[in-house]
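Asks: how would this look folded up:
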Amino acid sequence: MARSALLPALLLAALGAAVRGAPPACDVPPGLWCSSRRVAAACQVEQQCLGLRRPGQPAARPVELSLYYESLCPACRQFLAAQLFPTWVMLYDILNITLVPYGNAQEKNVSGKWQFKCQHGSDECLGNMMETCLMDMLQDFDLYFLVIFCMESGSSVTGNIGACLQVYAPDIKLSDIMACVKGDRGIKLMHENAQRTDALHPPHNYVPWILVNGKHTDDLQAQAQNALFNLVCGLYTGPKPDACRSSGPSPAALKTMSRCLK
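Replies: Prediction:
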């Protein structure tokens, strides 16, 4: 399925001035809107689905981007909302994203149980854990990234999760997320994020810390934070999608390249 065919519908659902859901008859996640003519009609994206790649048609390997971040770091929220999410929407078919919420946090084993201290306080630890549990429960990136974008772009990351779930993942109960957050599963998942972050080479010294195709350099970081759309289009080795002929998301929201230092 060509992901880029979902651009208009995703933009309407997630980037509009008002938060609105899919048409009432559309009861499937965005990743399946073009799975059949019936579903496309119900979700009002028939025209956008006409250009789907035929089964078996080869595709070049998507660009891989890994984001190591903190849920309340202003620079991380800015990058995720103003660069990463719009670029993913426009280049959906040629970009794979991995999210690792932990960043500059610290962990300590106390009597056999991991405890975490976060750069921006306990609310950030809560946000990191919420997003980690959300990813674990949903598994589907197309769904959990919509929820995380909704959380990170709103006024309160931790306070917005209930409303964001209602819009983008109504089958997931907030109580189930919180059971993970407060239980052993959440601690285990956060410890894994800590291990992945501590294993970075070179070691991170700020967030957002960005890997492109498994590599981090100062140049790649600067390009990603200033013009991610252009970077992804330039690195993709297959036929360029139509979106790459546009100018991409406006960089106006990123007047300076900011970071949260370790």
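Asks: For the rest of this, base every contact and every neighbour count on C-alpha atoms.
Replies: Fine.
Asks: quick one: the helices in the stretch 1-150 of the chain?
Replies: 7-14, 37-42, 74-79, 85-90, 122-138, 141-153 (DSSP state H, counting those that start in this stretch).
Asks: Adding mean neighbour count and distance to C164, write the ones you listed out as TSV.
Replies: Shown next, in TSV, are the helices of the stretch 1-150 of the chain (neighbours: other Cα atoms under 10 Å; distance: least, Cα to Cα, whole Å):
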stretch	mean neighbour count	distance to C164
helix 7-14	18	10
helix 37-42	16	22
helix 74-79	22	16
helix 85-90	22	15
helix 122-138	21	11
helix 141-153	21	6
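Asks: Out of the ones you listed, which is closest to P241?
Replies: Checking the helices of the stretch 1-150 of the chain against P241 by Cα to Cα gives helix 85-90 as the closest, at 9.3 Å.
Asks: ok, residues contacting that closest one?
Replies: Outside of helix 85-90, the residues within contact range by Cα atoms under 8 Å, 6 or more residues apart in numbering are S4, L6, L7, L10, L11, L95, F149, L228, F229, A243, G248, P249.
Asks: 6 Å instead?
Replies: By Cα atoms under 6 Å, 6 or more residues apart in numbering, the residues outside helix 85-90 that reach it are L7, F229.
Asks: re the thing from before, kindly reformat the helices of the stretch 1-150 of the chain as CSV containing distance to D184.
Replies: Shown next, in CSV, are the helices of the stretch 1-150 of the chain (distance: least, Cα to Cα, whole Å):
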stretch, distance to D184
helix 7-14, 32
helix 37-42, 39
helix 74-79, 27
helix 85-90, 30
helix 122-138, 11
helix 141-153, 21
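Asks: I have a second one here; can you model it like the first so I can compare?
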Amino acid sequence: MDRMETDWETLADLKQSGFVHHGSMLAGGGVNSSGAVHLQSSPEGPLAPVKFEPPTGTDYKVKVEVFVESQSPRCKLYTEWVLGEVVRSQGMLDIMNLSIVPWGKTRLLQKDGKPTVVVGQGEATKFEGPEPQFLCEHGPSECEGNAWMACIQQLYPDVHQWFRVLSCMLTRTCAEGETPAHDSVAHTGAGPSRACGGMPKDVAPRCIEEVGYGMDAGKVEQCVHSPRGLKLLLENMDRTEAVHPKPWHLPWVVVDGMPVNHSQSMLLGKTVCDTYASKVRPFVPLINGTARVPQPLGCFFFPDEPPIFPQLKTNSLFITILWVGGGLVFVAGISILAYWKYSTIQSQREYEEVGLA
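Replies: Model (predicted):
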């Protein structure tokens, strides 16, 4: 099992057990090898506002793209533990342009080998020839969930509005290996501790009603089941395929056009703040020879190193003894089986010889 798998499983275990207060490890402070919690220092600038005047037309915001699937367990954990904490931190949406791209490992199925041709825009979108069909990693319900997420962002482009709904969807939708609450106890599905809210088509309207202030669930659903929704999925496919290197695990995080590594994605807040500081620094006046870069308050509370999960110590001699002991038991079992088979054959032959006599 590689380091990435260990990190994700440990996050899941911490979330289930409640051992770490929600968000404290990833957004409020870092946990070092000794278990002590520490906060990032603030070398980039004071908490007091600093004036800076970038040239007109300069885009100093950090572009953040997160490639996900609507029913991916990892995307669910990442949204709740990392992405959600960054977005909710004070001032972070003022320095970043966030977009979520629901596609992931979905594949486009061409019917009869004929290409899909899109005509029109918005509600007037239609296809010449066969409509596209998709094969999603976690089934047809995930394709529908991806369409819900794409339509919500298209119809309501204000990130303050759509992120609440998408975060609600990703964290409540049943991911792989999870079962709705009403099934987890009554049937033989997942345990209550892994219960979820249902499939995307069930969760999305509820999230819109609860946190999508001003959204029209009926309008979004109409988009999902129309050529417009299919077109948005095709656009997400193109955006995903344009990323280099191509996403090989999810979530896949791209900051200012460059995919980030695993540690940088887990430290998304620090990654965004550092990128923002490097873009703004040239426009900040020097004070005593130093450029004091203004940063949102949230930047002063992100950890500067990923969480460290201590590895369990193993006794190599004990493991060797287990391997040798297991091998001996296996050989003994094969020997007994062979002797029993041989004895059975010999007895059969003696019986046949007596019968012939």
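Asks: element containing the equivalent of L267 of structure 2 over in structure 1?
Replies: Residue pairing (TM-score structural alignment): L267 of structure 2 is matched to A227 of structure 1. Secondary structure assignment for A227 of structure 1, by DSSP states H and E: helix 218-235.
Asks: residues of that helix that come out buried?
Replies: L220, Q221, A224, Q225, N226, A227, L228, F229, N230, L231, V232, C233 (16 or more other Cα atoms under 10 Å).
Asks: between the helices of the stretch 1-150 of structure 1, which one is nearest to L254 of structure 1?
Replies: Going by Cα to Cα, the one of those nearest L254 of structure 1 is helix 74-79, 7.5 Å.
Asks: Onto which residues of structure 2 does that closest one map?
Replies: Against structure 2, helix 74-79 of structure 1 falls on residues 73-78 (TM-score structural alignment).
Asks: quick one: that stretch to structure 1 mean distance?
Replies: Here the mean offset of stretch 73-78 of structure 2 against structure 1 after fitting is 1.2 Å, by mean Cα distance after the TM-score superposition for structure 1.
Asks: gap between that stretch and the chain center?
Replies: Taking Cα atoms, centre = their mean, to the nearest Å, the mean C-alpha location of stretch 73-78 of structure 2 is offset from the chain mean by 4 Å.
Asks: How about stretch 101-117 of structure 1?
Replies: For stretch 101-117 of structure 1, the distance to the chain centre is 23 Å (Cα atoms, centre = their mean).
Asks: likewise stretch 151-165 of structure 1?
Replies: 14 Å.
Asks: Distance of E192 of structure 1 relative to P101 of structure 1?
Replies: Going from E192 of structure 1 to P101 of structure 1 by Cα to Cα, to the nearest Å gives 10 Å.
Asks: neighbour-wise, which of the two wins?
Replies: Each of E192 of structure 1 and P101 has its neighbours counted (other Cα atoms under 10 Å); P101 has more, 26 against 14.
Asks: any idea what M149 of structure 2 aligns with in structure 1?
Replies: When structure 1 is aligned by TM-score structural alignment, M149 of structure 2 is paired with E131.
Asks: nope, C168 of structure 2 is what I meant
Replies: In structure 1, C168 of structure 2 lands on C150 (TM-score structural alignment).
Asks: Now the residue nearest to that match when sequence neighbours are not counted: which helix or strand?
Replies: Nearest residue to C150 of structure 1 in three dimensions, chain neighbours excluded: C164, at 5.8 Å (Cα to Cα, 6 or more residues apart in numbering). Using DSSP H and E, C164 of structure 1 sits within helix 161-168.
Asks: now do S343 of structure 2
Replies: helix 316-356.
Asks: From the chain's centroid, how far away is that helix?
Replies: 50 Å.
Asks: just stretch 161-177 of structure 2 next, same as before
Replies: With Cα atoms, centre = their mean, you get 11 Å for stretch 161-177 of structure 2.
Asks: For it, which outside residues touch it?
Replies: Residues contacting stretch 161-177 of structure 2 (Cα under 6 Å, 6+ apart): 71-73, 76, 153, 196-200, 204, 207-208, 212.
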